[in-house]
Structure formats: C-alpha cells, structure tokens
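1. compute the structure for the input listed below.
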Amino acid sequence: MPAIGVFALQGDVREHLATLTALGADAFPVRRPEELARCDGLVLPGGESTTMAKLARTFDLLEPLRERVSGGMPTFGTCAGMILLADRILDGAAGQETIGGLDVTVRRNAFGRQVDSFEADLELTGLDEPVHAVFIRAPWVEEVGAGVEVLAEAEGHPVAVRQGHLLATSFHPEVADDGRIHRLFLDLVQG
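-> Here you go, the predicted structure:
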C-alpha cells in the first residue's frame, strides 16, 4: 500500500485524502518535512498557489519539496498544484515561487475568475470513458516542453499533462466522485 501525502497547509485536502484512501492508499496530510520524508508520492491540491508557496517557505517545506520532486518522487498537482509544479508561470503574483520540475508554462486563472467556473466532459489519454472535469479559477498550459505528454485539452488548451513521474491537471478530479485519475497516479507511484 503506497504512502501518499497530500500537501495540507492550504487547499482542498480532505477530498484528496478521501479519494486516495478509498483506492487503498495510505493517505495522510503533509505539513512538515518529516511527514514529506515518508511519502512514496505526493498530491499538491487545488487552493491558492501564491499562498501555498508562501506557507511552504514559512513551514520550511519549499526546499524539501523541490528536492523530493527533482529527485523523482511521483507528484500529482491539481489546479493550484499544477501551478506549483510548473517551471514557468504567466500572470503570477510578483515574485511568486514554484516547486518546479514540470517543463511547462502555465497561465494562472486562465479560464477566468470564480464566476467563470465550469464543468466539461473530457477525453483523457489512458481512460476508456470521458472524465467529468470541474474547473474553478483554473489555469491552463500555455506551452509544453519536449518531454511533456498532453493527456487532455479544453477550449484548445492542455489541461492534463504528464512528464515522467509528474502528473498535473487544471481541474479538480477529487470533487467529481471519480477516482480514475487518482488511480493513474497510484499506478505511476507503484510503476
């Protein structure tokens, strides 16, 4: 049973923990470096990307996160988590930091504000049936590096990508009562 941490300083942590636990993972919140150290894989949830990065720095988690991600720990970022994994951000806050590792340029709040939130059924590489995607102040991928596989698009923009041990979605699979994307991540961890 893989030990999967969910970054828990800010964001929609409970939903990820519930989905991962239902799939048989040993899922737990990560707020300190010693909790990060026991992770076989990590989920960076949706939330507020600038706040998450600032809190990670305040709680001495930013450098350990960068080390684990660059060292090959499987990591799954959703919405703000995608922004945290991105090497480059457009429309970010001044001085906004990321964990990095994913060779993409992400545009923050690309689909608009909270009132512009929407849902769509998307074809996603690796899944037989479309996935119901919930977009809330979501980013999109503006450009991908050579090693990045685009798994799904919405409105002509990549919204799910994979690069080696990293998986990221612009949308929130944890709120859709569908564990298939989390299952893809667990397969990556156990692969």
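
2. contacts, neighbours, all on C-alpha from now
-> Will do.

3. what segments of the chain are helices?
-> Listed in chain order, the helices of the chain (DSSP state H) span residues 13-22, 33-37, 49-58, 62-70, 80-85, 180-190.

4. distance to Glu142 and mean neighbour count added to those, as JSON lines?
-> Converted to JSON lines, the helices of the chain look like this (distance: least, Cα to Cα, whole Å; neighbours: other Cα atoms under 10 Å):
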{"stretch": "helix 13-22", "distance to Glu142": "26", "mean neighbour count": "19"}
{"stretch": "helix 33-37", "distance to Glu142": "30", "mean neighbour count": "15"}
{"stretch": "helix 49-58", "distance to Glu142": "17", "mean neighbour count": "19"}
{"stretch": "helix 62-70", "distance to Glu142": "22", "mean neighbour count": "17"}
{"stretch": "helix 80-85", "distance to Glu142": "12", "mean neighbour count": "31"}
{"stretch": "helix 180-190", "distance to Glu142": "22", "mean neighbour count": "18"}
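
5. one more to put side by side:
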Amino acid sequence: MSPIIGVLALQGDVREHLAALRASGARATTVRRTTELSEVDGLVIPGGESTTISRLLESFELLEPLRRRIADGMPAYGSCAGMILLASKVLDGREDQHQLGGLDVIVRRNAFGRQVDSFEDDLAFDGVDGPPVHAVFIRAPWVESASPQVEVLARVSDDPDVPGGQVAAGRIVAVRQGPVLATAFHPELTGDTRVHRLFVQMVEGRSRERPLEVGNNETQEGRT
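-> Next up, the predicted model:
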C-alpha cells in the first residue's frame, strides 16, 4: 500500500506539495494536529517564513510531538524554510526560533538575499536520474557547513554567471541524512516531481524496515 505522507499545513505551498506527492504515488494529507501527525509515515515541511512556522508549531502544540517523531526516525523533507527548521543550528535566525533537528548542519537563513534576489538555476542532483533539476530559489537559505554524516546532494555557485550544474564546489543547497531530506529551493513549483519521488521512496524504504525494527526492540526487551 502507498505510504501516507503529510504536509505541514501551517504556512507555505501546501497545495503544491500535496499535488507533487500524489503524482509521485503517495497518499498525501494535511497535518495541523497531533492526531494527524501520528497517522502519517512521513512529513513534508514546506517553505514560508521559518520563524512564523516555528511559532505556529508551538501554538498548535506540534513542536515537541514533531521533534519526537523525527528523533524516532520518521522521514521528513523540508524545502526552503523547512530546511531551516530541520537544521541543528541556524545563522541569522531569531533567538526564540525553535529547531526540529534531524540534520547535523548549520544553515544560513535568507543567505541568497531578499525576495527581489530570487532566482532559478539547473542543478546536478545526486540520487535523481535524468537531466538537471530546475530549482527555484526564493529568499533561500544555504547550508554553511555539514557534518560527515550528511550527504550533500546538490550545490549552486553564489556567482550568478556560473550555472549550478557545472559547479564542483559551491553553496550546498540539498542534503540528506538518513531519513531526512532538505532542499533550499522549491521543487513543488516547477512541475518536476523527481525530488518528491525520491522522498516517497525514502518513506517506502523506512516503512519496510519498521517491522524488523519492532521485532528487534521486542527481542531486546525480552533479554532485560
């Protein structure tokens, strides 16, 4: 059966993410309550304003439940503001901003500039077959640094005259660490569902592993 993947529906491109997930073979649903969070196999955290989403997570009493689920291994994908929220540390954020964790990275908020500095680029993206991924950057962050446990999937030059697909070393804009995926750009806006298909495959892989993990836990408990 297809996995159930939620889209955090507090702010951002919720409808576009739902459409991309459904086109990628998932059963997609919105998540605004803890009961809805408990029913999904994975979660997409869309773009928007990271400090606003942080406050709304607290207001909707989703912050700690979501942190626990990510810590327990639930697959999560964050685009733009979602990347910021999944990072372990944020530069240029607010002091009262909450982090969800899941990615051992330092992210710089609004790194590429303001709304007027938005741009598009074609990126070589590890783990995605076919031509370069067309990426839309809107007030986008970048990953300032990542631990060795983090897989770098895509980079873009901060020089606008150098295409991202030709950059061997540049700003990190897509990463994965185990079941957690993040992009600084918005694949839900382009009609290209390959990044969402990658995430659906990650969720499916995690779902197949889960029964084995439960069995292992029961065995461990039986030994104590």
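
6. returning to that earlier point: tabulate the helices of the first structure (a markdown table), appending distance to Val134 of the first structure.
-> Listed next are the helices of the first structure as a markdown table, based on distance: least, Cα to Cα, whole Å:
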| stretch | distance to Val134 of the first structure |
| --- | --- |
| helix 13-22 | 13 |
| helix 33-37 | 28 |
| helix 49-58 | 17 |
| helix 62-70 | 26 |
| helix 80-85 | 13 |
| helix 180-190 | 13 |
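
7. looking at the ones you listed, which is nearest to Arg137 of the first structure?
-> Closest to Arg137 of the first structure of these is helix 80-85 (Cα to Cα; 9.2 Å).

8. that closest one - contacts with which helices or strands?
-> Helices and strands touching helix 80-85 of the first structure, by 3 or more Cα pairs under 8 Å, 6 or more residues apart in numbering; DSSP states H and E, are strand 41-44, helix 49-58, strand 75-78, strand 102-107, strand 166-169.

9. give me the residue at the spatial middle of the first structure.
-> Gly77 (0.7 Å; Cα atoms, centre = their mean).

10. still on that earlier bit, out of the helices of the first structure, nearest to Gly92 of the first structure?
-> When those are ranked by distance to Gly92 of the first structure, counting by Cα to Cα, first place goes to helix 49-58 at 8.0 Å.

11. that closest one vs the second structure, mean deviation?
-> Following the fit onto the second structure, the mean deviation recorded for helix 49-58 of the first structure is 0.4 Å by mean Cα distance after the TM-score superposition for the first structure.

12. export the helices and strands packed on helix 80-85 of the first structure to CSV and tack on distance to Pro2 of the first structure?
-> Shown next, in CSV, are those (distance: least, Cα to Cα, whole Å):
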stretch, distance to Pro2 of the first structure
strand 41-44, 8
helix 49-58, 23
strand 75-78, 13
strand 102-107, 23
strand 166-169, 16
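
13. how about these, which one is nearest Ala120 of the first structure?
-> strand 166-169 (13.3 Å).

14. that closest one vs the second structure, average offset?
-> Taking mean Cα distance after the TM-score superposition for the first structure, the mean distance separating strand 166-169 of the first structure from the aligned residues in the second structure is 0.2 Å.

15. quick one: contacts of stretch 38-57 of the second structure?
-> For stretch 38-57 of the second structure, the surrounding residues in contact (Cα atoms under 8 Å, 6 or more residues apart in numbering) are 3-8, 10-14, 17, 63, 74-82, 84-85, 93-94, 97-99, 186, 203, 207.

16. show me what contacts Thr78 of the first structure?
-> Counted by Cα under 8 Å, 6+ apart, Thr78 of the first structure has contacts 43-46, 168-173.
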